[in-house]
Each structure stands twice: as structure tokens, then as C-alpha cells.
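Enquirer: predicted model and sequence follow; I will ask about them next.
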Amino acid sequence: MNQLSALKEFTTVVADTSDIKSICKYKPEDATTNPSLILQAISSNNNQFFIDQAIQYGKKKGGSYKDKIIHASDKILVDLGVEILKYIPGYVSSEVDARLSFSTEKCILKAKKIIDLYEEQGIMRNRVLIKLAATWECIKAAEELKKENVLCNLTLLFSFAQARACAESNVFLISPFVGRIYDWYVSQKLISKSSKEKDPGVISVCKIYDYYKKHNYKTIIMGASFRNIQQILYLSGCDRLTISPILLKELESNNEKLKRNLIPNNVFLAKPKALSEEEFRWEHNQDAMAVEKLSEGIRNFGRDQLLLEKILSKKM
């Protein structure tokens, strides 16, 4: 049995791609997208019709020129998600504009619009995860959205404070970014690429997993942003892992034995008092890596959203 098949026995494998060929090849349960992956997808000549459909939709919806571009952008996001759902049995994650990450109200409104667009095409909301950056504002948005059966994937998660706040707000799923944590420690020369020490990104997810299972939190942990298959293998047994096609291929090509490393507790402890907003901001602020990587991630996703809008603007 190859390692990809072995991993699927105790971890839900998710494809970190918008590429339909890869999704068909590796047969994941779910798929995740983000603004960078959406940009890659529409750059393909095979996907130009998504742009044409989006432009027509934007013009039909009307409003200001800027409104039309935003409508077209939302349409592309959903149309690609609808296409992906034809090839997977589970969820597709669709991301809210990162520029809204510091407004609970705007995130809720955008999430509802995305869900409405899916439902207009016959896709039930229980097939979609709304991706939000794990800011305090987005965590609170996810808490409210769940009351209306809109499930969220809190992404760009780097600190333990973010993980705690998500669990305490009963968020459906979190995506701790293993590789980007690792990148920061390497860039700060706190570890070297040749180091035999345990990967700090892996350590972070293990800590969250142990805490969630020990206190019986139901929030799903989905490790993300991997740089090599060793990071994936260390986290075998995690609830979900979202993996790029390159690493899925490597796992499929490897027949070495794979063992389960993360195993849930059967003895539960009482849940601690929930973090207040003030406590959350202080605890998150104490983690320099998390502060830097969350800000960088929001900026970069916001940049890719702008690039998408520029492409649509030229066509509009």
C-alpha cells in the first residue's frame, strides 16, 4: 500500500488545489481554494469561460463599475467551487475577500452572498466551507454564521490563541499553516533546513490536536501549507490534511510503511474559561511569528484578489 492510501485510512485527505485533473487523479474527500489558487486556475486557457461567465454576470447585476467587478469576482469563486464539487464527495472551501478580515459584519454579508450564489446553482450550503482569516473579527463572524448553518474554515492560523478562540467559538474547522510556521523559523535562523529537531509547524499542530482532544472540542483540525512529506507523515492521524498535488504525488509514489502518530484522548478535562477579546489579542501578540505571518498572509491574499479584479477589469 502506498503512503497516500495508508494516510487515508485514518486522516481525511483534502486537495489543496483548484486543478480538476489533480483532484480526479488523487480522489480527495474535500478540496480547498484560496485567491492564489483561483488566479492560477483562471490563468489556464481551459478555464477562460469562467471569466466570460463572470463578466456577463457582473454586467447583469449592475451597480457601479467597482460593484460589477466585485460581482464578477464572487461569481468566478463560486463557479470554480461548483466545478470542483462535481469531482469530490465532501466540502469545497471558498475564501472571503481578505480585505474584509477586520470587519465581522462585512465578512458575514460576503459569506451569505457566496452561499446564496452556490444555492442558486443547486449546491446545498452543507457542501461549502467559507474560508476566513483567523482574526478575532472573522472568528466572531464564523460563530454567527454557524447559527445559520453556514460552516467556516478559519485559515492563516499560526498561534495557539487563534486555535483556542476558534474552538471556544465553536468554529467548524481550522487550518494551521505548518509550512509557513516552518518558513519563519528558518528565516529567523532559529532552525536550519538540515536540522534534525522536530519541525515547529508540526509541534504547533500537535499541541492544538492534544488540547482539542483533551478538552473534547469538536472543531476539526486540518493541517495545511506543507513543505515536504515528512511534515505530513508526522501529522498522520490529524483530523484532516490539505495537501498540494506535488506532495500527493510523492505520497502516492512512496511505499514505505506509514504509522499513525496523532491519536485522540479518551479521557476528557473540563473546558477552560473562554478567552476575552482583550486576552486573545494579548496572547496572539505575544507570538511574533504568528503576528507577522497572519499579517503577511492577509496582505498577500488581498494582493491576489486585486490581481484577479484587474484581470476582470480589462475584460469588463
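Expert: Right, received. Where do you want to start?

Enquirer: going forward, measure contacts and count neighbours with C-alpha atoms only.
Expert: Fine.

Enquirer: can you classify Leu156 by secondary structure?
Expert: Following DSSP: H, G, I helix; E, B strand; the rest coil, Leu156 is assigned to strand.

Enquirer: centroid residue for the chain?
Expert: Thr155 (4.5 Å; C-alpha atoms, centre = their mean).

Enquirer: all helices of the stretch 101-250 of the chain, in order?
Expert: 104-120, 136-146, 160-168, 178-187, 200-214, 229-234, 245-253 (DSSP state H, counting those that start in this stretch).

Enquirer: here's the one I want to compare it with:
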Amino acid sequence: MAAPLKQLEATGTVVIADTADFGDIARFQPSEGTTNPTLLFLAAQLSSYSALVDKAIIYARSLPATASTEDRLSAAVDALAVQFGTQIYQLTGRVSTEVDVSLSFDTPGTVAAALRILELYAAEGVARDRVRIKISATWEGIEAARILQRDHGVSCLVTVVFGLAQAVAAAEAGADAIAPYVGRIADWGKLNGSAEEDLGIKTVSRIQNHLRKYGFRTQVMAASFRNVQQVRQLAGVDLLTAAPAILEAVERETKPITAILTADLAKAASDSELPPLTFNGNEAAFRWAFNSDACAVEKSADAMRRFYADTVKLKQLLATKL
């Protein structure tokens, strides 16, 4: 019998290691890797990655003399993300890198930041088509993804997704992928009356089935797993990114892992099971649908605050070297 992770991949799920540790990435041999402010902050504190930090500082110092300290720190963060991302790319063949979360409500700013990140990757020899740009699932972020995909041919991963409205809007915008946070949705559910069922599984299953039923090409990258059972219940999701501890736990499983989510089951679902939902660029309709979902509102804001806090800590760490 195939190893558990191979069984998971056999369901059609592409497995991604949610880590910036090169050793873990090499061990699990995922087909894609990712960075975010939290992973970068943790990794940047390790002496084994000091050379990458030094390169980011050198880049920040090379900016024109008119550049402010804040501009240099922001540039250092982007450069560090690309330094890590380049190493991840060499191990996996594809990498996703996050735009500064403070730009989540700034469409032009997000587009400009994404293009700068791609220029940094190009300087490292990483082709544009091997990079995904991660953008928060705000209305402004989704519009930035639309512009990047349509006008610049940039692959976008819309992240911080906690509800169907965000997923549908991102899919309508043509985003290549979205990342709903299974574990964080489940956590919210436990605190708000969903103790009998895993709200994360329910929500992400609904998102995946909805996009498949209505013919969207956008892939679902399930993220933020708390346990192996969540992985099992989402077997068949397009993409799955999990921390090394979760992937190790999957590898210890003795019961077969079989597909739960399939395109055939999604397409066979009735309209009453998966009602149609469209926005067609209507911002007001999106905002109403989004704000009608308490979990999406609360957890999206919480996730962006957390990423921003880690970005600030990362800048403080880099400032000591700059």
C-alpha cells in the first residue's frame, strides 16, 4: 500500500509544506512552497539563515539616499521574502510570496508591490510563471488580483479566506488559487456554537464544491490545519498546505486515505445544496454578503492583524541590522 501522503496525492490533492525551513521542504518534497510574515520572522531569527538576511539588508542599503528608513525596511522585508522564496523555488519548482498585509485595502499599492516582488525574483533568476503572489481577500485585494492576472499575467493566490463570498469574488476575478483557513474557521466555530461539527471542514468543502459545480478554474488551497482528521475530510481538495507536524502525523496514519471531495460529486449537487452566488464586480453586493458572515468578518480581520504584527516584528529585527 502506498504511503499516506502518496494516498492523499492520489485523491488529486497537491500537497504543500507550510514552512520556510529548507530541511522540512526537502524532506516532504512538495510541488510548491510558500512564505508569509510569520514564517519569515521565525526563520530570520535562526543563525542558519543569516546569509539570506544579510543579502536582504544589502539590498535595502542599496536604495537611493532619498529613501526613508521605513522604505528601506519594507524593501528589506520584500527582499528577504524573495531570498527565502528563491531557495524554496529551487527545492519545489514553485513558490508563493505575500504582499505586505498593510496594503490589503490599497489596490494600486498591492499591484505595485506585487510587481516589485516579481522584479526581485527575476533578478534571482526565478521566472514570473513560477511565482504566485499572495493577496488578502478584501475587496481591494481581490481587485488587485484581477488586475495582476488580467493585465500582467501574474498568478495570484488570494489568501485570508474565511467564507464563500470571498471565494466566489476571487474566482470571478480570475485568481489562480484561494487559501481558506480550515483550522481557524474550526476554532471560531467551536467558540460560537458549532461544537458538534467542524465548521472548517464544512466551509472549505462548500467552497471547493461550489467552485467545481459552477465551473470556476480557481483552485482551492486549504490551509491552517489543526489535525489529521481535517486532512482526511478534505482529501480531494485541489491543494493542501500544512505544517510539517501535520504532514508527519499524516505519514503515521495506518488507515487508507480516500477521496472525499470530487468534481463528480460537486457537479451532481443540487442548486438547493449549493445555491448560485454571483457578484459580477458589484462591490456593494460583495460587502453585504461578506459582512453577513460573522466568521469571515472576525477571522479575516484577526488574520490580517496577526500577519501585520509579525511584519512589524520582522522589521524591528531587520532594523537592528540596517
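Expert: Nice, I can see it. Since we're looking at a predicted model, the values are computed, not measured.

Enquirer: would you pull the TM-score for this pair?
Expert: TM-score of the superposed chains, computed with TM-score structural alignment, normalised by the length of the first structure, equals 0.94; 310 aligned residues with a C-alpha RMSD of 1.6 Å.

Enquirer: quick one: the helices of the stretch 101-250 of the first structure as JSON lines, columns for mean neighbour count and distance to Lys60 of the first structure too.
Expert: Shown next, in JSON lines, are the helices of the stretch 101-250 of the first structure (neighbours: other C-alpha atoms under 10 Å; distance: least, C-alpha to C-alpha, whole Å):
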{"stretch": "helix 104-120", "mean neighbour count": "18", "distance to Lys60 of the first structure": "14"}
{"stretch": "helix 136-146", "mean neighbour count": "22", "distance to Lys60 of the first structure": "28"}
{"stretch": "helix 160-168", "mean neighbour count": "23", "distance to Lys60 of the first structure": "38"}
{"stretch": "helix 178-187", "mean neighbour count": "20", "distance to Lys60 of the first structure": "40"}
{"stretch": "helix 200-214", "mean neighbour count": "20", "distance to Lys60 of the first structure": "45"}
{"stretch": "helix 229-234", "mean neighbour count": "19", "distance to Lys60 of the first structure": "45"}
{"stretch": "helix 245-253", "mean neighbour count": "17", "distance to Lys60 of the first structure": "36"}
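
Enquirer: which of the ones you listed sits closest to Asn300 of the first structure?
Expert: Closest to Asn300 of the first structure of the helices of the stretch 101-250 of the first structure, according to C-alpha to C-alpha: helix 178-187, at 12.9 Å.

Enquirer: what range in the second structure matches that closest one?
Expert: Alignment of helix 178-187 of the first structure against the second structure: residues 182-191, by TM-score structural alignment.

Enquirer: centre of the chain to the matching stretch, how far?
Expert: Counting by C-alpha atoms, centre = their mean, to the nearest Å, stretch 182-191 of the second structure is centred 17 Å from the centre of its parent chain.

Enquirer: what residue in the second structure is paired with Ser101 of the first structure?
Expert: Match for Ser101 of the first structure (TM-score structural alignment): Ser104.

Enquirer: list the contacts of that match.
Expert: Shown in contact with Ser104 of the second structure (C-alpha atoms under 8 Å, 6 or more residues apart in numbering): 110, 135-138, 140-141.

Enquirer: after alignment, which residue of the first structure pairs with Asp21 of the second structure?
Expert: That one, Asp21 of the second structure, aligns with Asp19 by TM-score structural alignment.

Enquirer: Gln166 of the second structure contacts Trp288, doesn't it?
Expert: No - with contact defined as C-alpha atoms under 8 Å, Gln166 of the second structure does not reach Trp288; the gap is 11.3 Å.
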